[in-house]
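In: Predicted model and sequence follow; I will ask about them next.
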Amino acid sequence: MALSTAKRLYDTKRFAAVRIVQETYDEDENSSRERVIFETTIADRENRAAKQTQVNTTPKVDRSERHPLRKRPRVEAPVVEKKGPSLWLLLLLLGVIVAGGFGLLLFLQSL
C-alpha cells in the first residue's frame, strides 16, 4: 500500500522526490534500524552513498584534548542619527495645543 501511494504521489509531479523508509524496533536492545525500501531520485541514492563513505572515513575525535571555545568579538550596534523633531519637542507642542484649546474653550464660555 505504501509503495503504490508513493508512486502515485510522485506521478502527480507535485513532489520532487518520494521515499519509503522501513523502521524496525528491537525491544531487547532498545534500538531501531532504518532501511530505505523505495526512492524516486538518483540524487537520494548518491547522497546516501556519499554519507556512508563519509561516515566510514571520518576519523574518531579524541574528546580528552578538547580546546575551549573561542568567543566571538562583540559587535556594537551602529549609531543611527535621528531625523526630525525629538520626542520632547513633540510633547511640548502637544502641551501648547492642549493649553490653547483649553484657553479657547474658557474664552468661548465667558461670552
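Out: Happy to help now that I have it. Residues are numbered from 1 along each chain as shown.

In: okay, CA-based contacts and neighbour counts for the rest of this
Out: OK.

In: Now do the strands in this structure.
Out: 19-26, 31-39 (DSSP state E).

In: Turn these into JSON lines, including mean neighbour count.
Out: Shown next, in JSON lines, are the strands of the chain (neighbours: other C-alpha atoms under 10 Å):
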{"stretch": "strand 19-26", "mean neighbour count": "13"}
{"stretch": "strand 31-39", "mean neighbour count": "12"}
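
In: Take those and write them to JSON lines, including distance to Phe102.
Out: Rendered in JSON lines, the data for the strands of the chain read as follows (distance: least, C-alpha to C-alpha, whole Å):
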{"stretch": "strand 19-26", "distance to Phe102": "75"}
{"stretch": "strand 31-39", "distance to Phe102": "78"}
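
In: let's bring in a second one:
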Amino acid sequence: MERIVYKAPNNPGQKMPDVFIVTEPGMAVKYRAQKAPIGYSKKSNDENQSSLALVDVVQSFDIFQTATGKGFEGPVARPAKSDLDAIFGTENEQEIIEKIILEGELQGARTA
C-alpha cells in the first residue's frame, strides 16, 4: 500500500491537519499521468489503455489523519467533516480523494 499525504494550506491563526489516503501500489502515479494537462506528451502505448477509475486506485474511500496532524506520526483517526470542508471547501469524499491523489505527496509503500 502507499499513502498520499495532503498538506493543507494554513490560514492565518488556523493550523489545519495533514490528511491522507491509502492507495494501491503504483496506481496513484498512473492516475496522475492520465489526468496530465493537455499538451503533456504521453507514451504511444498508453493511448490504448482504458482510463483508471478512483475505485481502481484507492484501497478504500476513507480519509485519515493522525492525532498529531502530521503524516505518519501518531494514532490514526478520521477527520471531522467540518475539518474536511475547511481544508477542501467540500465534504464530497470523492472530490477530496481525487484532490489528494493529484496534489498530495506520495509517501511510498508501507507494509500493513
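Out: Structure's in. What do you need? None of the values given here were measured: they were computed from a predicted structure.

In: Mind checking how well the two chains overlap by TM-score?
Out: Once superposed, chain against chain, the TM-score is 0.21 (TM-score structural alignment, normalised by the length of structure 1); 42 aligned residues with a C-alpha RMSD of 4.5 Å.

In: before we move on, back to that, please identify which of the strands of structure 1 is closest to Leu93 of structure 1.
Out: The closest of the strands of structure 1 to Leu93 of structure 1 is strand 19-26. By C-alpha to C-alpha, the value is 67.1 Å.

In: Does that closest one pack against any helices or strands, and if so which?
Out: helix 2-11, strand 31-39 (3 or more C-alpha pairs under 8 Å, 6 or more residues apart in numbering; DSSP states H and E).

In: between it and strand 31-39, how many degrees?
Out: 160 degrees (axes from the mean of the first three to the mean of the last three C-alpha atoms, to 10 degrees).

In: what angle do strand 19-26 of structure 1 and helix 2-11 make?
Out: Using the same axes, to 10 degrees: strand 19-26 of structure 1 against helix 2-11 is 150 degrees.

In: got a list of contacts for strand 19-26 of structure 1?
Out: 2-3, 6, 31-40 (C-alpha atoms under 8 Å, 6 or more residues apart in numbering).

In: Check the residues you listed and tell me the two furthest apart.
Out: Once C-alpha to C-alpha is applied, those give Ser31 and Thr40 as the farthest pair, at 27.5 Å.

In: about what we covered before: can you redo the helices and strands packed on strand 19-26 of structure 1 as JSON lines with distance to Val98 of structure 1?
Out: Shown next, in JSON lines, are these (distance: least, C-alpha to C-alpha, whole Å):
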{"stretch": "helix 2-11", "distance to Val98 of structure 1": "68"}
{"stretch": "strand 31-39", "distance to Val98 of structure 1": "73"}
